[in-house]
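Enquirer: Fold the following, please.
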Amino acid sequence: MSGGASGAGYNRSTAHLTRPAAQSIQDAVLRPFWTDDAAGPTSEPALRGAHRADLLVVGGGYTGLWTALQAKELDPGLRVVVLEGNTVGSGASGRNGGFCEASLTHGEANGELHFAAELPTLHRLGMENLDGIADTLRRYGLDAEFERTGQLAVATEPHQLEWLATESGPAVTRLDAAEMRSSIDSPLYLGGEWSRHDTAMVHPAKLVWGLKQACLELGVTIAEHSPARALRREGERMVVQTPHGSVEAARVALGTNAFPALLARARPYVIAVYDYVLMTEPLSDAQLASIGWSGRQGVGDLANQFHYYRLSADNRILWGGYDAIYHYGGRVNRAHEDRPATFQKLAEQFLLTFPQLEGIRFTHRWGGAIDTCTRFAPFFGTAHGGRVAYTAGFTGLGVGSSRWAARVLIDLLSGEQTELTELGMVRSKPIPWPAEPLTYPLVELTRRSLNRADARGGRRNLLLRAMDAAGVGFAS
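Expert: Take a look at the predicted model:
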């Protein structure tokens, strides 16, 4: 092992790393590593003309494809159409970190804050959902590089040690500094905990491409480059318009996440927050040996402005997080995907974490929009007499929970009372974001407050304490 844990964490000056960090990212291409693959599927034709369906799904990411797949599994005779405005997986589903978690509530603390009474049920449903993802991949023969490694939560500041689990057991193991660094060696690590069974690592694009393949095999119609422009009701059926066609359907499921919902009532609950990621070149055997990481777990530090990182199948390190950037008006815009200052900062923080890897190069850099709501967990709703159902607000944890949310949509559209439709989490809404010009200054003030809290031993100022009391949060 190299060096000794200092507790200075990511608030330590990085001035001496400016030049090495700049060199490390100078050749990185601006596109997601996951979708930079010639083996990706060809696009399905755009929708043209008038079509009819029993179920229309708007959005060709995880939420939409899981909805289509599960609906066809429940009723193979159902006519299902999926509309995707770009290509399947071009949004968050093809550019996330690949952490497929069992949590439906964005972690234990957030679950206690918002859904304490039904948290045991949500725990059970979350683990069943993760098992269901693994089973689906097996049944359809889909290779999404699914590895059920668990996840390490890492303390890089002394006050974060208090946030770790106080007891160990078969599900969660508490690690002291030496044990943590024997798992993954970084001079910043003061301790951690390993949640062994509730997280898998996946290749995000292969997962969404595999879901597309499975849907097509079951007879789902997928139309790409077919943005949904308008939703209207005609008698007992709904009609969605695209630039060159339309679909008339008995039921409609909306899974557009960070993109503006077709229903105005859903829009105040979501803002688009941009998250940024770097991917290294493959590590050599010597480089990998210098940090260990034999368990291949996903990792997240415990700061308010946190980092998440993991190994790819070919032993690259994905390194993301820290900055969560909201742009005035909250619209999704491809121009927001490049942020040089953030990429520089991430590279500097990477070299603080793994100084033994100085000289490594990053091959890819990218950003993407996260559908953020004030309670950090998905919300649900219906409209037009139950003919339309929607969900959004996953706040970065949709890789796993999108499958569960899709099943909720199916149950809501059935009109029947089920265990899922009766959950308080499904029946309640988060606090909506205020309209501009209030959201932007509120988010900026919150980000600065979170940064100060990280630098001041976790002490939260009046604004953050007030937001805690109101059950409102902000994160990537």
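Enquirer: drop to CA atoms for contacts and neighbour counts, all remaining ones
Expert: Fine.
Enquirer: can you pull the contacts of the nearest residue to residue 47 once chain neighbours are set aside?
Expert: Excluding the flanking residues, the one nearest residue 47 by CA to CA, 6 or more residues apart in numbering is residue 223, at 5.4 Å. By CA atoms under 8 Å, 6 or more residues apart in numbering, the contact list for residue 223 reads 44-47, 81-84.
Enquirer: before we go on, could you also do this sequence so I can check it against the first one:
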Amino acid sequence: MGCALKHLSFWHETAGDDWAPRPSLPGTTAADVVVVGAGYTGLWAAYYLAAADPGLRVVVLEAEMAGYGASGRNGGWCSALFPASLPTLAAMSDRTAALAQHQAMRDTVDEVVRVCAREGIEADVAKGGTIALARTPAQLRRARAEVEEARRWGRGEDDLALLDAGAAAAVLRAGDTLGATYTPDCAAIHPARLVRGLARAVERRGVVIHEHTRARAISPHHVETDHGSVSADVVIRATEGYTPRLAGHARTIAPVHSLVLATEPIAAHLWEEIGLRRRETFTDHRHLIIYGQRTADDRLVFGGRGAPYRYGARISTDFTRDAEVFKHLRATYVDLFAPLRDVAVTHTWGGVLGIPRDWCASVGLDRDTGLAWAGGYVGDGVSTTNLAGRTLRDLVLGRTTDLTALPWVNHRSPAWEPEPLRWAGINAGLRAASLADVEERLTRRPSIVGRALERVVH
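Expert: Below you'll find the model as predicted:
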């Protein structure tokens, strides 16, 4: 199994890890805290808990191996993006709390960078920020509106700036660029190196990780697995897109696939034509999300949504059926960067992200049951998981802090609709995003479908 994991993605293959499996749970045991899931959320929670109280008995259970899921397969953006908008957060609390959440996300990017340095995690970190291109009049209009909204919230140019075509080209030269937005709050990373390094850092602090130990059910102070059970004062659910596999959680999170590709190393003269000298991450203002980065070894890693939601919350392990989506991804980056038309794609892969019904991530602890959770990141989890880990630390240890006062704490998202409504609704949304982008390319005006879609997801 360890060797097979190397072939899950470009990141897994280049993690510099032998992927030797850790022992499974040897039988029924007890702990102070048991964490279900050895991705970013579970490992950050274990890391901060063990650092704050070295006497805690913390056990992490993982169905596959640490970094198997989205934590090892994502696009490598450690950003300040949070899935719920500031108006949504303010409606849940108030304006001050919403802005505190935003600032906490900005601070979290730097915290991840600091931990990598402190723990010697060689995750190819480069904090170059994110440029979001506007390549049609409709996209430019949205870019301007986003910056105007940021100013109404008191966010300055050091947070989000509007670039004209020339300033955008100085960062990233893509075809038909009219302008862009830029934020400094993002670091490009090698996600698999981060998660594997974090797992080792956790173990150095005395945390025990049991791999190949699938949790079947979570209940107050108890986790039932296929290798026995664990009782604990606190049970942390950190399963993100895999949550529907737990008994009783079929409608908690919708697992949606995102697909990614990597090219061969790109020649220096081509990068000189394109840009990204500081390894800025990039996207544009279309409706159907795309994302990319220049890797430390000068490849292009490029991904996006578009793969259909699988009926019954099924999670795919075979992405050969998505050949058309990968073909579209390649066509999209060639449309952006014509000099890359002859560059070969060497890796294609996919992973699952978790979407809550109201598109709002949450973290919390029910003291009566000892059940804690974090998730629903909608693809923005590389940094948000770190904030979740520090918040879970404070909640579990009974601390009242600035983090425990943030509006996402103890938020409860409604359950998703049962099938087939969920299948029909999510796939209709994906189709609508694609149609909105086509409409805007043809009409050069903001899409009516797109405006309706934005109201649904924000």
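Enquirer: After superposition, what is the TM-score?
Expert: Superposed pair, TM-score by TM-score structural alignment, normalised by the length of the second structure: 0.88. Supporting alignment: 437 aligned residues with a CA RMSD of 2.5 Å.
Enquirer: distance of the residue nearest to residue 47 of the first structure from residue 29 of the first structure?
Expert: Noted for residue 223 of the first structure: a distance of 29 Å to residue 29 of the first structure, by CA to CA, to the nearest Å.
Enquirer: Translate residue 50 of the first structure into the numbering of the second structure.
Expert: By TM-score structural alignment, residue 50 of the first structure lines up with residue 28 in the second structure.
Enquirer: name the element the residue mapped onto residue 73 of the first structure from the second structure belongs to?
Expert: In the second structure, the residue paired with residue 73 of the first structure is residue 51, using TM-score structural alignment. Using DSSP states H and E, residue 51 of the second structure maps to helix 40-52.
Enquirer: Regarding the first structure, what is its longest helix?
Expert: helix 119-140 (DSSP state H).
Enquirer: Now restrict the contacts of residue 223 of the first structure to buried residues only.
Expert: Among these, those buried by neighbour count (16 or more other CA atoms under 10 Å) are 46-47, 81-84.
Enquirer: Could you tell me where the one helix or strand residue 328 of the second structure maps to falls in the first structure?
Expert: When elements are assigned from DSSP H and E, residue 328 of the second structure belongs to helix 323-336. Under TM-score structural alignment, helix 323-336 of the second structure corresponds to residues 340-353 of the first structure.
Enquirer: May I see the buried residues of that stretch?
Expert: Buried, per 16+ other CA under 10 Å, within stretch 340-353 of the first structure: 342-353.
Enquirer: got a list of contacts for stretch 385-393 of the second structure?
Expert: Taking CA under 8 Å, 6+ apart as the rule, stretch 385-393 of the second structure contacts 40-49, 52, 104-105, 108, 112, 363-365, 372, 374-375, 403-404.
Enquirer: Any quick ChimeraX command for the buried ones out of these?
Expert: Buried residues among those (16+ other CA under 10 Å), as a ChimeraX selection:
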select :40,41,42,43,44,45,46,47,48,49,104,105,108,112,363,364,365,372,374,375,403,404
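Enquirer: If we ignore the residues flanking it in sequence, what's nearest the match of residue 73 of the first structure?
Expert: Using CA to CA, 6+ apart, the closest residue to residue 51 of the second structure is residue 205 (7.0 Å).
Enquirer: Return the residue of the first structure aligned against that neighbour.
Expert: Using TM-score structural alignment as the criterion, the counterpart of residue 205 of the second structure in the first structure is residue 218.
Enquirer: Distance check, its match against residue 211 of the first structure.
Expert: Using CA to CA, residue 218 of the first structure is found at 11 Å from residue 211 of the first structure.
Enquirer: Which one's more surrounded, these two?
Expert: residue 211 (26 against 15; other CA atoms under 10 Å).
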